[in-house]
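Colleague: with the sequence up front, the predicted model follows.
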Amino acid sequence: MTDQPALKPQRPFFSSGPTAKPPGWDASKLQTESLGRSHRSKLGKARLKHAIDLTRELLGVPDDYLVGIMPGSDTGALECAMWTMLGAGPATVAAWESFGNVWIQDAVKQLKLADLTTLTADYGEIPDLSQIPQDHDVVFTWNGTTSGARIADTDWLAPDRKGITINDATSAVFAQEMDWPKLDATTFSWQKIMGSEAQHGMLILSPKAVARIESYDPAWPLPKLFRLKKGDKLNRAIFEGATINTPSMLAVEDYIWSLEWAKSIGGLSAMIARADTNAAIVKNWIEATPWLRNMASDPAQQTNTGVCMLFQGDWYESLSDEGKANVPKTIAAKLEELHVGYDFNGYRDAPPSLRIWCGGSVEAEDIRRLLPWIEWAFAELQAGNL
């Protein structure tokens, strides 16, 4: 029998979204002057613009790109990009996990694109992206939030490609470098890497994306929340803090605090380094643990954020499908009960698995303390004690 570990994580937050608040976070540290004020007041717009400017600065977004706050989290921002830009020519939507498959369903069932190609791969794998024609608009997920597989590079995107490139980067930004010159519409939510509150997304547009929006009117109706144009031109006020609908100023202040924290520790490079360190701890442990394997088999495609792992071995394989599904659920539930680790069960649509968030808001020592507890819970499960 494995002895119960002595140390628990000080902050047992390992959810892949909303993710852990940055170290030192406390609600009392948030600025509250904007609360109870109109988001269209001078102060409200200034705080929204500050969030936009900090995002641009930290991510190194090119000066001629636009950064805007959108409703509906990453989903709202990504679907806005699809609804306003796709349909002008052939398109390919590539998916290798849950959210990418949602974008495929949007393209097939909602937009009903006439000239559409879909590329898919199983969880942990990535399809051959080099087969996507350069004249196609393309929608892809940079980092598989629910599979732990990320693209290894952007060599498959030509610098002068004709098509628009729409990039769902929600669990990649602030942890992985974005190849901005090859990206036309990039989206993410505050709730992922920065550990901020949900329901707000970001939309980053290249000059090429702006040209597409201004020159193209899609055949389908656009909900108000997706309307980026004023007349025949892009409504640039959206990218200066005049949001389409009313945002939560409390969530805005929470996001600003997280951005300022990231800046204080060294910015993007420090955030990437923290994620790399955290992910290496988990990956090395998986490799040394015979009853686990990384869901992403190719090391070049293994994420440094939501690391996903599958169970293996004779005991596990002897279980029924229901028994296999219960293994990660039971381990995660027991460690939540003991306040050791919260919300690290695999995604509901993914194969039975565990998923540990390793983004920069998580402390490495907390991850080190979590892993022996997983070993203990697995041993207890095998022994019939859980």
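Modeller: Great, that's in hand. Residues are numbered from 1 along each chain as shown.

Colleague: hey, let's count contacts and neighbours off CA atoms from now on
Modeller: OK.

Colleague: show me where the chain has helices.
Modeller: Using DSSP state H, the helices of the chain run over 42-59, 73-85, 98-105, 207-215, 249-264, 267-288, 314-317, 321-337, 364-382.

Colleague: out of these, nearest to L7?
Modeller: Checking the helices of the chain against L7 by C-alpha to C-alpha gives helix 364-382 as the closest, at 6.3 Å.

Colleague: now for the closest one, which elements pack on it?
Modeller: Here helix 364-382 touches helix 267-288, helix 321-337, going by 3 or more C-alpha pairs under 8 Å, 6 or more residues apart in numbering; DSSP states H and E.

Colleague: which one of the helices of the chain lies nearest to P18?
Modeller: Using C-alpha to C-alpha, the nearest of these to P18 is helix 73-85, at 11.1 Å.

Colleague: got the angle for that closest one vs helix 98-105?
Modeller: 20 degrees (axes from the mean of the first three to the mean of the last three C-alpha atoms, to 10 degrees).

Colleague: what's the most buried one of the helices of the chain?
Modeller: Among the helices of the chain, helix 73-85 has the highest mean neighbour count (mean count of other C-alpha atoms under 10 Å), at a mean of 24.

Colleague: between that helix and helix 207-215, how big is the angle?
Modeller: Using the same axes, to 10 degrees: helix 73-85 against helix 207-215 is 60 degrees.

Colleague: helix 73-85 packs against which elements?
Modeller: Against helix 73-85 (3+ C-alpha pairs under 8 Å, 6+ apart) you get strand 66-71, strand 165-168, strand 185-189, strand 200-205, helix 207-215.

Colleague: give me that answer again for 6 Å
Modeller: strand 185-189, strand 200-205 (3 or more C-alpha pairs under 6 Å, 6 or more residues apart in numbering; DSSP states H and E).

Colleague: dropping in the other structure now:
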Amino acid sequence: MTMKPAARPACAHFSSGPCAKIPGWSPHLLNTESLGRSHRSSLGKARLKRAIALTREVLEVPDTHLIGIVPASDTGAVEMAMWSLLGPRPVDMLAWESFGEGWVSDVTKQLKLRDARRITAPYGELPDLATVDFDHDVVFTWNGTTSGVRVPDAKWIDADRRGLTICDATSAAFAQALDFEKLDVVTFSWQKVLGGEGAHGVLILGPRAVARLESHVPGWPMPKIFRLTSGGKLIAGIFEGETINTPSMLCVEDYILALEWAQSVGGLRGLIKRADANAAVVQGWIDGRDFASNLAQLPETRSNTSVCLTLKADESVPKKMVKLLEAERAAFDIGSYRDAPPGLRIWCGATVETSDLEALMPWLDWAFAQAAAG
């Protein structure tokens, strides 16, 4: 009989979104001067510009690309890009998990683009990237949050492409190296790798995307919340801290705090190193168990953030494990996504301490033994 571990993780927050706050987080660390002030005041704009500047620095976004803070989290940023940019060319829609499938559905059922091609793969696999036509626009997720499968790099993207690449990078940004020379649009939200608060997204546009915005008029009505141009010209203020709708300055300050913490741990390289070390702990546990497998079949496609596991057991076992671990306060919110195969999903992003994952692993053994025994 597997004994119940004596020690618990110091922080049991392993949710894949919203994710764990930065180590040592406290509301007392937040700069509160902007709270209760207009986001259009000189102070409000300065803090929003600070968030944009830190994003560029930490994420290593080249000066050729614009960065804007937009409403409705990563979902809002992706929808804004698709509604504003798609239409002039056929589009290849890549999907290998639920969020990618969501973008496929929106393009085919809402925008009703006839020249939309689905290139898909089941959970655990990548589609055949060699079949992508870069004369088309291409929409894809860099890291499949609900499958734990990521693209290994950007080598498959044609540098001389004629279409645009629109990349949902919400669970990859700040943990995986994004090649901005190959990405015309990048989106993410604050509540993933940096553990920020929800409801705000980031939209990064390269020069090819800006050129498309200023030369293309969408063939459908554009909600105000999606509008990036006025009179055929880019609304530059969006990328200078003038948000489309009112942001939460409390969330902005929390994001700035997380970005400053990211600088303190070595910037992008430090963040990637932390996520890699965390994922290695979970993979090491998987490798030592005959009842657990990484849902991502190929090592080079395995996520270092949303690590997804399947278990050789009745599908009720992972659900029982989740309840047992929550009751013991050893792990919160590690069940697989509702559309994914039954299993566990353990967040390994940079705000998670490696020592907490090391403490969690014996609890997985205990919970599995308890759940499998009935």
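Modeller: On my side now, so go ahead. Everything numeric here is computed off the predicted structure, so don't read it as measured data.

Colleague: if we can go back for a sec, hey, which of the helices and strands packed on helix 73-85 of structure 1 is tucked in deepest?
Modeller: Using mean count of other C-alpha under 10 Å, strand 185-189 ranks as the most buried of those, with a mean of 29.

Colleague: starting at the chain centroid, how far to it?
Modeller: How far strand 185-189 of structure 1 lies from its chain's middle: 9 Å, per C-alpha atoms, centre = their mean, to the nearest Å.

Colleague: mean shift of it relative to structure 2?
Modeller: For strand 185-189 of structure 1, the mean deviation from structure 2 after alignment is 0.2 Å (mean C-alpha distance after the TM-score superposition for structure 1).

Colleague: list the contacts of that strand.
Modeller: Outside of strand 185-189 of structure 1, the residues within contact range by C-alpha atoms under 6 Å, 6 or more residues apart in numbering are 73-74, 77-78, 166-170, 200-205.

Colleague: now do stretch 254-266 of structure 1
Modeller: A51, M194, S196.

Colleague: for N143 of structure 1, give its distance to A379 of structure 1.
Modeller: 32 Å (C-alpha to C-alpha, to the nearest Å).

Colleague: an error on my part: the question was meant for G44 of structure 1.
Modeller: Distance from G44 of structure 1 to A379 of structure 1, by C-alpha to C-alpha: 53 Å.

Colleague: so which bit of structure 1 is stretch 327-346 of structure 2 matched to?
Modeller: Stretch 327-346 of structure 2 corresponds to residues 337-356 of structure 1 when matched by TM-score structural alignment.

Colleague: next, the distance between the ends of that stretch.
Modeller: OK, stretch 337-356 of structure 1 end separation, C-alpha to C-alpha: 17 Å.

Colleague: residues contacting Y123 of structure 2?
Modeller: W96, E97, S147 are the contacts of Y123 of structure 2 under C-alpha under 6 Å, 6+ apart.

Colleague: what about the residue in structure 2 that I132 of structure 1 lines up against, how many neighbours?
Modeller: Aligned by TM-score structural alignment, I132 of structure 1 pairs with V132 of structure 2. Residues lying near V132 of structure 2 (other C-alpha atoms under 10 Å) number 20.

Colleague: from G100 of structure 2, how far off is V132 of structure 2?
Modeller: V132 of structure 2 is 15 Å from G100 of structure 2, by C-alpha to C-alpha.

Colleague: got it, and L126 of structure 2?
Modeller: Taking C-alpha to C-alpha as the measure, L126 of structure 2 and G100 of structure 2 are separated by 12 Å.

Colleague: same deal with V217 of structure 2?
Modeller: Taking C-alpha to C-alpha, one finds V217 of structure 2 at 25 Å from G100 of structure 2.

Colleague: G24 of structure 2 too?
Modeller: For G24 of structure 2, the distance to G100 of structure 2 - C-alpha to C-alpha - is 34 Å.

Colleague: likewise for L228 of structure 2?
Modeller: In terms of C-alpha to C-alpha, L228 of structure 2 sits 23 Å off from G100 of structure 2.

Colleague: excluding its backbone neighbours, what's nearest L213 of structure 2?
Modeller: L85 (6.2 Å; C-alpha to C-alpha, 6 or more residues apart in numbering).

Colleague: can you check K21 of structure 2 too?
Modeller: G195 (4.5 Å).

Colleague: what do you get for T246 of structure 1?
Modeller: T246 of structure 1 sits nearest to H39 (C-alpha to C-alpha, 6+ apart), 6.8 Å away.

Colleague: alignment lookup: the one you found to structure 2.
Modeller: Looks like H39 of structure 1 aligns to H39 there (TM-score structural alignment).

Colleague: could you check how far that match is from V202 of structure 2?
Modeller: 17 Å.

Colleague: L360 of structure 2 now?
Modeller: 32 Å.

Colleague: what's the answer for L178 of structure 2, then?
Modeller: 15 Å.

Colleague: equivalent analysis for A177 of structure 2, please.
Modeller: Counting by C-alpha to C-alpha, the gap from A177 of structure 2 to V202 of structure 2 is 17 Å.

Colleague: check I225 of structure 2 too.
Modeller: I225 of structure 2 is 14 Å from V202 of structure 2, by C-alpha to C-alpha.

Colleague: quickly list what's touching both of those two.
Modeller: Shared contacts of I225 of structure 2 and V202, defined by C-alpha under 6 Å, 6+ apart, are absent.

Colleague: turn the helices of structure 1 into JSON lines, columns for distance to T186 of structure 1.
Modeller: Shown next, in JSON lines, are these (distance: least, C-alpha to C-alpha, whole Å):
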{"stretch": "helix 42-59", "distance to T186 of structure 1": "12"}
{"stretch": "helix 73-85", "distance to T186 of structure 1": "8"}
{"stretch": "helix 98-105", "distance to T186 of structure 1": "14"}
{"stretch": "helix 207-215", "distance to T186 of structure 1": "10"}
{"stretch": "helix 249-264", "distance to T186 of structure 1": "18"}
{"stretch": "helix 267-288", "distance to T186 of structure 1": "17"}
{"stretch": "helix 314-317", "distance to T186 of structure 1": "40"}
{"stretch": "helix 321-337", "distance to T186 of structure 1": "33"}
{"stretch": "helix 364-382", "distance to T186 of structure 1": "29"}
